[in-house]
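Participant: heads up, no residue letters with this:
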């Protein structure tokens, strides 16, 4: 007769520890989500979302980029909020981590505004910013 008692799992056989939830790269205010959703609807079903990135340029060093994407690439980060979909370019993630995207309407203009904790400066005209990558911890 053999003993049928199960042997305890060793640490290498135990379930991996639960990963902490990944923070959203960015969030949208209700106004920004409403505007992105409205523009996406007008563009038709072939649009996957609004793609956000950063590029070198301007007098402060970097500029935000926005384009319409027809597909989501393998390493893109996707933020879906209130029916709006924003796709973050993987090369921009560390520069946009923690950013809130807003939409402001003033007397003579309407624009998306990025409230970015990684921004350390901006030029006087508001067209470019100085961004520092977020720490990876």
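Facilitator: Sure, I can see it. Because the structure is predicted, anything quoted here is derived from the model rather than measured. Numbering: from 1, shown residues only.
Participant: For the rest of this, base every contact and every neighbour count on C-alpha atoms.
Facilitator: Will do.
Participant: Quick check: buried residues in the top helix by length along the chain?
Facilitator: As assigned by DSSP state H, the longest helix anywhere in the chain is helix 30-43. Of the residues in helix 30-43, 32, 33, 34, 35, 36, 37, 40 count as buried by neighbour count, 16 or more other CA atoms under 10 Å.
Participant: need the helices for the chain, in chain order.
Facilitator: 30-43, 93-96.
Participant: tell me the contacts of the nearest residue to residue 85 once chain neighbours are set aside?
Facilitator: For residue 85, ignoring the flanking residues on the chain, the nearest one in space by CA to CA, 6 or more residues apart in numbering is residue 49 at 5.0 Å. Contact analysis of residue 49 by CA atoms under 8 Å, 6 or more residues apart in numbering lists 40, 68, 69, 70, 71, 84, 85, 86, 87.
Participant: Just the buried residues out of those, in ChimeraX syntax.
Facilitator: Here is the ChimeraX selection string for the buried members of these, based on 16+ other CA under 10 Å:
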select :40,68,69,84,85,86,87
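Participant: Okay, one more to line up with it:
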């Protein structure tokens, strides 16, 4: 099982960790919501939770809880700008469909 980051995502996370004064890394998970059922959830991590899966790339630690991992296994986290929109982009091979607004997905 693996989750990966692009250099652009790692750079963005690193800037925000410095801005907030530190932290261990970023937690990636899912929550039940939206018209398609699931949405990605990101939080800064100051303390690891027992059972977390840890992935590290470009010096950034990415924590994933065991309940979320089967739905996001193989996901690549990117960061970019598209016109006036800027944010994280999730390339998830498990995703079967997403809603029109792009806020939620289903597997």
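Facilitator: Cool, got the structure. As the structure is a computational prediction, the values presented were derived from the model and not from experiment.
Participant: what comes up buried for stretch 91-105 of structure 2?
Facilitator: By neighbour count with 16+ other CA under 10 Å, stretch 91-105 of structure 2 contains the buried residues 92, 98, 104, 105.
Participant: who touches the last one in this structure?
Facilitator: In other words, residue 105 of structure 2. For residue 105 of structure 2, the contacting residues are 36, 37, 38, 39, 95, 96, 97, 98, 99, by CA under 8 Å, 6+ apart.
Participant: same check, this time on the third one
Facilitator: Counting by CA under 8 Å, 6+ apart, residue 104 of structure 2 makes contact with 33, 34, 35, 36, 37, 38, 39, 40, 98.
Participant: Translate the residue nearest to residue 85 of structure 1 into the numbering of structure 2.
Facilitator: In structure 2, residue 49 of structure 1 lines up with residue 25, judged by TM-score structural alignment.
Participant: Now the residue sitting nearest the centre point of structure 2: closest residue in space that isn't a chain neighbour?
Facilitator: Centroid check for structure 2 by CA atoms, centre = their mean gives residue 28 as the closest residue, at 4.0 Å. Spatial nearest neighbour of residue 28 of structure 2, chain neighbours left out: residue 42 (4.9 Å); criterion: CA to CA, 6+ apart.
Participant: Looking for the alignment partner of the one you found in structure 1.
Facilitator: Mapped onto structure 1 by TM-score structural alignment, residue 42 of structure 2 lines up with residue 66.
Participant: neighbours of its match, just the number please.
Facilitator: Neighbour count for residue 66 of structure 1, taken as other CA atoms under 10 Å: 16.
Participant: That one and residue 86 touch, don't they?
Facilitator: No - in this structure, residue 66 of structure 1 is not within contact of residue 86 by CA atoms under 8 Å, at 9.7 Å.
Participant: what is in contact with the two at once?
Facilitator: Applying CA under 8 Å, 6+ apart, one finds that residue 66 of structure 1 and residue 86 are jointly contacted by 50, 51, 52.
Participant: Show only the entries of these found in strands.
Facilitator: Among those, the members falling in strands (DSSP state E) are 50, 51, 52.
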